[in-house]
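> here is a sequence with its predicted model. Questions after.
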Amino acid sequence: MGRKLIAVLVFIFMLMPGQGFADKTSHIDKLDKLSDEALQMVKLHRYEDAKKLLEYFSEQFVAVNGKERPFTMDELRIVTVSHNDAVQATVNASMSHDERLNNVTKFRLVMDAISSNYQPLWTEMEKPIMAVFGDVKEAAYSGNNENFHSNLNSFLSLYEVIYPSMKIDVDAERVQKLNARINFIDHYRPQVLTQQASQQELEALESDLQTIFDEMTEDEADPSLWWVIISTGSIIILTLSYVGWRKYKGDKARQKNRS
């Protein structure tokens, strides 16, 4: 009985997701961790330490990409640009702390989007982004010029933080459509404040944004996790059924021998 239980546990362990690809994914996970550590340093105003971590990231990134090539061309371009922005944020003393934090956060979200297969971190920005966009709409409909410009600028800053990581996870055509609406609202601010037809772009943009966030977070569990639950559950049920059947046969045999 003990040997059978051990065999079942070993078999379940072998079925756990990611085991067969541990060597391949561990390098990307390490890069992801480095981006997080750099962000933590910036939060603490330790810009020099963040710079060193980002430089070390660059060395490791070149080594990983040269050996395994785990990145697509689009990913390479996005990582390179966001990494450069993050490095500049750690050395540019003229930037405010919030600007530095936004640039390094942007890089952090990019690496998470690449390493995550389920609900990337950038989707956690849904509440602040949708909240400030609601303020943009309210200011536009009430004709409050000052609040409209202020809230729209805040929205654009937040959107810029998630934009690179969104490009990794969302279809390019949908992102382009989103950008077209945002550019229209930004470029034609006076019309959006005064014309009902232009204000319809606000409703359309809000709907597009909400749809993207909903689609990225609609599943409550990783599909691979459900596969493991179903697979291991079936194995356990079959094993217990077999053990129960063997026990039943053994009991019947003992009763027969006593008779």
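Nice, thanks for sending it over. Residues are numbered from 1 along each chain as shown.
> contacts, neighbours, all on C-alpha from now
OK.
> list the buried ones in the lengthiest helix in the chain?
For the chain, the longest helix by residue count, based on DSSP state H, is helix 223-258. For helix 223-258, burial by neighbour count (16 or more other C-alpha atoms under 10 Å) applies to Thr232, Ile235, Ile236.
> what sits against the last one?
So that's Ile236. Contact analysis of Ile236 by C-alpha atoms under 8 Å, 6 or more residues apart in numbering lists Val8.
> starting at the chain centroid, how far to the longest helix of the chain?
40 Å (C-alpha atoms, centre = their mean, to the nearest Å).
> quick check: which element contains Leu205?
Applying DSSP states H and E as the criterion places Leu205 in helix 196-217.
> which residues sit against that helix?
Counting by C-alpha under 8 Å, 6+ apart, the neighbours of helix 196-217 from elsewhere in the structure are 119, 123, 126, 130, 133, 137, 140-141, 170, 178, 181-182, 185, 191-193.
> starting at the chain centroid, how far to that helix?
Counting by C-alpha atoms, centre = their mean, helix 196-217 is centred 20 Å from the centre of its parent chain.
> then this one, side by side with the first:
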Amino acid sequence: MKRKLTICLLLALMCFITTAKAEDEGGLKELNDLSDTVFQMTRHSQYDEALQVLGYFKKKMTHVNSLSGAEVRQVTLGFNDLVRVLKQADASDTEKIRAAAQFRLVMDAMEDHSDPLWGSLERPIMATFSALKEDVSGNGSENFNEKWNEFISLYDLIYPSLTMDVSAGQLDTVAKHIEVIEQDGFQQMTKGTKLERLTLLQQDLKRVFDKVERDDADPSLLWVILTTGGIIITALTYVGYRKYRAEKKKEKKREYPKSK
């Protein structure tokens, strides 16, 4: 009798766990869909409506229990940043779209699949290296700075979502390469050394993207990201953009936690 009761209790517990897991996965998918809705609304300058959806998102998130502490912090950081930018009167349309796109990419990376949206940025990101190497070979520093800004603009955009899928070690390696290239001493290096540094960064970034299964990119998201990136590159000079990035980091006073 006791044995039958124990078996029944175990079966009931298994059913409860299975049901809870299914509900949790459904809740995570709903959050991902909501982030896409917010992104689409922001694209069309429907900022008040986007904020209303974010309010609903916040309520729904409290019912999803499968997220780790690091994941909750990442979502919360992106959520708060997006709400702040959408409410900020002097924030440009470009800033709002970028914040919405970044949040969309983070939520997409939350879902357990092998073709995250951030992978759709492989082509434009990796394509910048051909131009960078050509400029180094031809000593075109102005074009180099412009192309480097383009690369950094796109990489900064996907970085929070990368922390969801890529190991901290890989991201640290990429960060060290970027730091070397952004130092003033990089311009004093020989042509061969510059090309070597760029190649190392290119190879490590390729390893990051290699884990993504090749799939069709979200055309609307990719188009907006590329357009937004182009706007930023046109609007800001090299020195101005570096100052812009530094101020943004100082303003946030925090760093996205790495989940791996």
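Okay, I see it. Because the structure is predicted, anything quoted here is derived from the model rather than measured.
> coming back round to it: got the buried residues for the helix holding Leu205 of the first structure?
Ser198, Gln199, Glu201, Leu202, Leu205, Glu206, Asp208, Ile212, Phe213, Met216.
> what count of nearby residues applies to Tyr159 of the first structure?
16 (other C-alpha atoms under 10 Å).
> what strand or helix carries it?
Tyr159 of the first structure is located in helix 145-169, with elements delineated by DSSP H and E.
> and for Ala93 of the first structure?
Under DSSP H and E, no helix or strand contains Ala93 of the first structure.
> to which residue of the second structure is it aligned?
Structural alignment places Ala93 of the first structure opposite Ala89 in the second structure (criterion: TM-score structural alignment).
> Pro70 of the first structure: which element?
Counting by DSSP H and E, Pro70 of the first structure is part of no helix or strand.
> measure Val62 of the first structure to Leu76 of the first structure for me?
Relative to Leu76 of the first structure, Val62 of the first structure is positioned 11 Å away (criterion: C-alpha to C-alpha, to the nearest Å).
> also Ala86 of the first structure?
Here the distance between Ala86 of the first structure and Leu76 of the first structure works out to 15 Å (C-alpha to C-alpha).
> quick one: which of the two has more around it?
Comparing Ala86 of the first structure with Leu76 by neighbour count (other C-alpha under 10 Å), the higher total belongs to Ala86, at 27 against 14.
> need the next SSE after the host helix or strand of that one, C-terminal direction.
Secondary structure assigned from DSSP H and E places Ala86 of the first structure in helix 73-91. The first helix or strand that comes after helix 73-91 of the first structure along the chain, using DSSP H and E, is helix 97-115.
> to what extent does that following helix diverge from the second structure after superposition?
After superposition onto the second structure, the average distance of helix 97-115 of the first structure to its aligned residues comes to 1.1 Å, using mean C-alpha distance after the TM-score superposition for the first structure.
> so what touches the helix or strand hosting Gly55 of the second structure?
Using DSSP H and E, Gly55 of the second structure sits in helix 47-61. The contact list for helix 47-61 of the second structure (C-alpha under 8 Å, 6+ apart) reads 27-28, 31, 34-35, 37-39, 41-42, 79, 83, 86.
> those residues in strands, which ones?
With strands taken from DSSP state E, there is no overlap with the contacts of helix 47-61 of the second structure.
> please identify which of the residues you listed is nearest to Ser220 of the second structure.
Comparing those against Ser220 of the second structure with C-alpha to C-alpha places Phe39 closest, at 10.0 Å.
> which residue, other than its chain neighbours, is closest to that closest one?
Excluding its sequence neighbours, the residue lying closest to Phe39 of the second structure (C-alpha to C-alpha, 6 or more residues apart in numbering) is Ala100, at 5.1 Å.
> got the contact list for the one you found?
For Ala100 of the second structure, the residues meeting the contact criterion (C-alpha under 8 Å, 6+ apart) are Ser35, Val38, Phe39, Thr42, Leu82.
> what's the match for it in the first structure?
Taking TM-score structural alignment for the superposition, Ala100 of the second structure sits opposite Val104 in the first structure.
> residue contacts, the closest residue to Val106 of the second structure other than its chain neighbours?
Setting aside the residues directly before and after it, Val106 of the second structure is nearest to Ser161 in space (C-alpha to C-alpha, 6+ apart), at 4.3 Å. Taking C-alpha under 8 Å, 6+ apart as the contact definition, Ser161 of the second structure lies against Gln102, Leu105, Val106, Met107, Ala109, Trp118.
> measure the last one to Tyr241 of the second structure for me?
It stands for Trp118 of the second structure. Noted for Trp118 of the second structure: a distance of 23 Å to Tyr241 of the second structure, by C-alpha to C-alpha.
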